[in-house]
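Whatever this is, show me its structure:
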Amino acid sequence: MGTMLEEPAPRDPAQLLVQATVKLLAEQGPSAIKARTVAAEAGVSTMVVYHHFGGIPELVGAVIDHGFGEIERAFARLPVTADPVADLFSMALAVREIARANPHLYDLMFGLSMRATYRPAPSKAVRRSGHSEAFKAAYAHMTAACERLVASEEVAFVAPETVAAGLWSTMHGYISLELADHFVEFDDPVGSIMLPAGVVFAVGLGGDRRRAQASHVEAMRRHEASAR
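Coordinates of the predicted model:
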């Protein structure tokens, strides 16, 4: 079973529009995100876009929330074990799988692509806090795992929030570079780059190299087993 989860059938026009936009991103990229094109894909009139979202920027914001919702659901399905290092790498592998399934959506979520006129319009709550509730829900899983890692005393004490931010940055950097074909010379970029980078991060926190290596290998085993 892979990381991607089956979406429930849309129940309202807003959901139809979001899922239509996600589909267009996967098939055609951000240039296809126009009110008329999205409406046609969703089987509704163009005015429905403006009625439910106000415009494309607001729709894009909802699509970004949809993407982080996918990540949150993937994280929620992962087992919480006595090995937080393995759990954290499992999260990174899950995000990579989601990113590879729809690279344009992933790029959009992290601000790597979108025409300037269609930049997402954040809600007032997002402008105040800096992040949407969908992002916070996904990120909370990683913070919780980092709290367990620090509490395990397997690493030197570092604020869990700092560990989470560092891991999030490392994960996103690797995935973005892989999606941009920077690692095409490697037959197994995950094993050659992503896994060793995770081990180096754990060792940098004061962890034991052999234990960190074993944890990352275990996470790979779990991920491959779940994909069968």
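
okay, CA-based contacts and neighbour counts for the rest of this
Will do.

which residues touch the residue nearest to S45 when sequence neighbours are not counted?
Excluding the flanking residues, the one nearest S45 by C-alpha to C-alpha, 6 or more residues apart in numbering is A39, at 5.7 Å. Contacts for A39 were tallied using C-alpha atoms under 8 Å, 6 or more residues apart in numbering; they are 17, 20, 45-46, 48-49.

neighbour-wise, which of these leads?
Compared across these, L17 has the highest neighbour count, 27 neighbours, by other C-alpha atoms under 10 Å.

how close does it get to G61?
12 Å (C-alpha to C-alpha, to the nearest Å).

And H216, by the same measure?
Taking C-alpha to C-alpha as the measure, H216 and G61 are separated by 34 Å.

element containing the residue nearest to S45, please.
helix 35-42 (DSSP states H and E).

can you pull the buried residues of that helix?
By neighbour count on 16 or more other C-alpha atoms under 10 Å, the buried set for helix 35-42 is 35, 38-39, 41-42.

in the protein, which spans are helices?
13-28, 35-42, 46-53, 56-77, 84-101, 103-109, 124-129, 133-151, 160-179, 189, 195-204, 209-226 (DSSP state H).

Would you reformat the ones you listed as TSV and include distance to E7?
Below are the helices of the chain laid out as TSV (distance: least, C-alpha to C-alpha, whole Å):
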stretch	distance to E7
helix 13-28	9
helix 35-42	15
helix 46-53	20
helix 56-77	9
helix 84-101	13
helix 103-109	15
helix 124-129	25
helix 133-151	16
helix 160-179	23
helix 189	29
helix 195-204	30
helix 209-226	19
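
one more, for comparison:
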Amino acid sequence: MAERPAEGPRERLVDAAIRLLERDGPEGLNARELAGAIGASTMAVYTHFGGMAGVHEAVMRESFVRFGRRLRDVPRTDDPVTDLLALGLAYREYALARPQLYRFMFGITAPGAGPMIGHDLTTEGTPTELAEVNATFGQVVELVRRAMDAGRIRSGEPATIAGQVWSMIHGYVLLEIVGVFGDDGRGVTEILAPHAANLLVGLGDRREAVERSAMSLAAVPMASRAPRPATAVRGPRPGPRPNKK
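Below you'll find the predicted structure:
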């Protein structure tokens, strides 16, 4: 999906920062390279953002806007569990296509504290300085509430359960980005899918119902199992896979 075109110099700088980050990683994101990318002097960075710290914050915000937009593009069906699973696959697809940006937007490679620190997303209605994060997280909360209303998972605090779902997919994606699960996509079927099923069953759904919902994923557009891109951030590779019993 094409991102919206940049408008003024501030928006052009944010777009350029995201492109530099995705291409060169956080080390390549500096005032000189950034200003040069739009044909301006470094003074533009300080005029519009006060320095690189302001650029980092703007990149995080815009990243969550784009991330949330991508997740909203995933069609909803009559089955909230199918929708949760489809959202998880779209989440993974987005993150693996932009591994440097994904790590940056959660403060893993950005200087200073990440945007999530100090914000209580497990309490609905909690004010936050980063509304874009709440908007993205809110989509998971919405689907969890639908699953509760449909009797698929037991009643509880939707935002708290959504936090468990987000923790699962976020942890998996970070490990896949650094190469822990290899690069052939088998991690989805051998790690992520069973993990998601176990979590849903633990939350009260029936395993056979989860399996039916998973089978329905093939009919959901944009719920593709994207291959791991060549630009993914690589880290230490694990030892041999244990033998299956």
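
what TM-score do we get after superposing?
Comparison of the two superposed chains (TM-score structural alignment, normalised by the length of structure 1) gives a TM-score of 0.87, and 219 aligned residues with a C-alpha RMSD of 2.5 Å.

What's the average distance for the helix holding A39 of structure 1 when superposed on structure 2?
Mean deviation of helix 35-42 of structure 1 relative to structure 2 after superposition (mean C-alpha distance after the TM-score superposition for structure 1): 1.1 Å.

Can you check which part of structure 2 that helix sits on?
Counting by TM-score structural alignment, helix 35-42 of structure 1 falls onto residues 31-38 of structure 2.

centre of the chain versus that stretch, how much separation?
How far stretch 31-38 of structure 2 lies from its chain's middle: 27 Å, per C-alpha atoms, centre = their mean, to the nearest Å.

do stretch 201-209 of structure 2 as well
25 Å.

cool, and stretch 187-196 of structure 2?
Distance, stretch centre to chain centre, for stretch 187-196 of structure 2: 17 Å (C-alpha atoms, centre = their mean).

What of stretch 97-112 of structure 2?
Relative to its chain's centre, stretch 97-112 of structure 2 lies at 10 Å (C-alpha atoms, centre = their mean).

Can you give me the buried ones in that stretch?
Within stretch 97-112 of structure 2, judged by 16+ other C-alpha under 10 Å, the buried ones are 97-107, 109-110.

Now tabulate those in a markdown table and tack on distance to F49 of structure 2.
Putting the buried residues of stretch 97-112 of structure 2 into a markdown table (distance: C-alpha to C-alpha, whole Å) gives the following:
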| residue | distance to F49 of structure 2 |
| --- | --- |
| A97 | 27 |
| R98 | 24 |
| P99 | 25 |
| Q100 | 21 |
| L101 | 19 |
| Y102 | 21 |
| R103 | 22 |
| F104 | 18 |
| M105 | 17 |
| F106 | 20 |
| G107 | 18 |
| T109 | 19 |
| A110 | 16 |
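
quick check, nearest of the residues you listed to V144 of structure 2?
F106 (22.5 Å; C-alpha to C-alpha).

Find the nearest non-adjacent residue to the aligned partner of V18 of structure 1 in structure 2, please.
For V18 of structure 1, the aligned residue in structure 2 is V14 (criterion: TM-score structural alignment). Nearest in space to V14 of structure 2, with sequence neighbours left out and distances taken as C-alpha to C-alpha, 6+ apart, is V59 at 6.0 Å.

Looks like the one you found contacts A16 (just checking).
No: here V59 of structure 2 lies out of contact with A16, judged by C-alpha atoms under 8 Å, at a distance of 9.7 Å.

For Y102 of structure 2, give me its contacts.
By C-alpha under 8 Å, 6+ apart, the contact list for Y102 of structure 2 reads A95.

likewise R76 of structure 2?
Counting by C-alpha under 8 Å, 6+ apart, R76 of structure 2 has contacts D83.

make it 10 Å
82-84, 86-87, 143, 220-221 (C-alpha atoms under 10 Å, 6 or more residues apart in numbering).

do R103 of structure 2 as well
Neighbour list for R103 of structure 2: 25-26, 95, 109-110, 114, 173-174, 177, 233 [criterion: C-alpha under 10 Å, 6+ apart].

Any chance of JSON lines for these, columns distance to A150 of structure 2?
What follows is those, written out as JSON lines (distance: C-alpha to C-alpha, whole Å):
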{"residue": "G25", "distance to A150 of structure 2": "43"}
{"residue": "P26", "distance to A150 of structure 2": "44"}
{"residue": "A95", "distance to A150 of structure 2": "30"}
{"residue": "T109", "distance to A150 of structure 2": "40"}
{"residue": "A110", "distance to A150 of structure 2": "40"}
{"residue": "G114", "distance to A150 of structure 2": "35"}
{"residue": "V173", "distance to A150 of structure 2": "28"}
{"residue": "L174", "distance to A150 of structure 2": "31"}
{"residue": "I177", "distance to A150 of structure 2": "34"}
{"residue": "V233", "distance to A150 of structure 2": "39"}
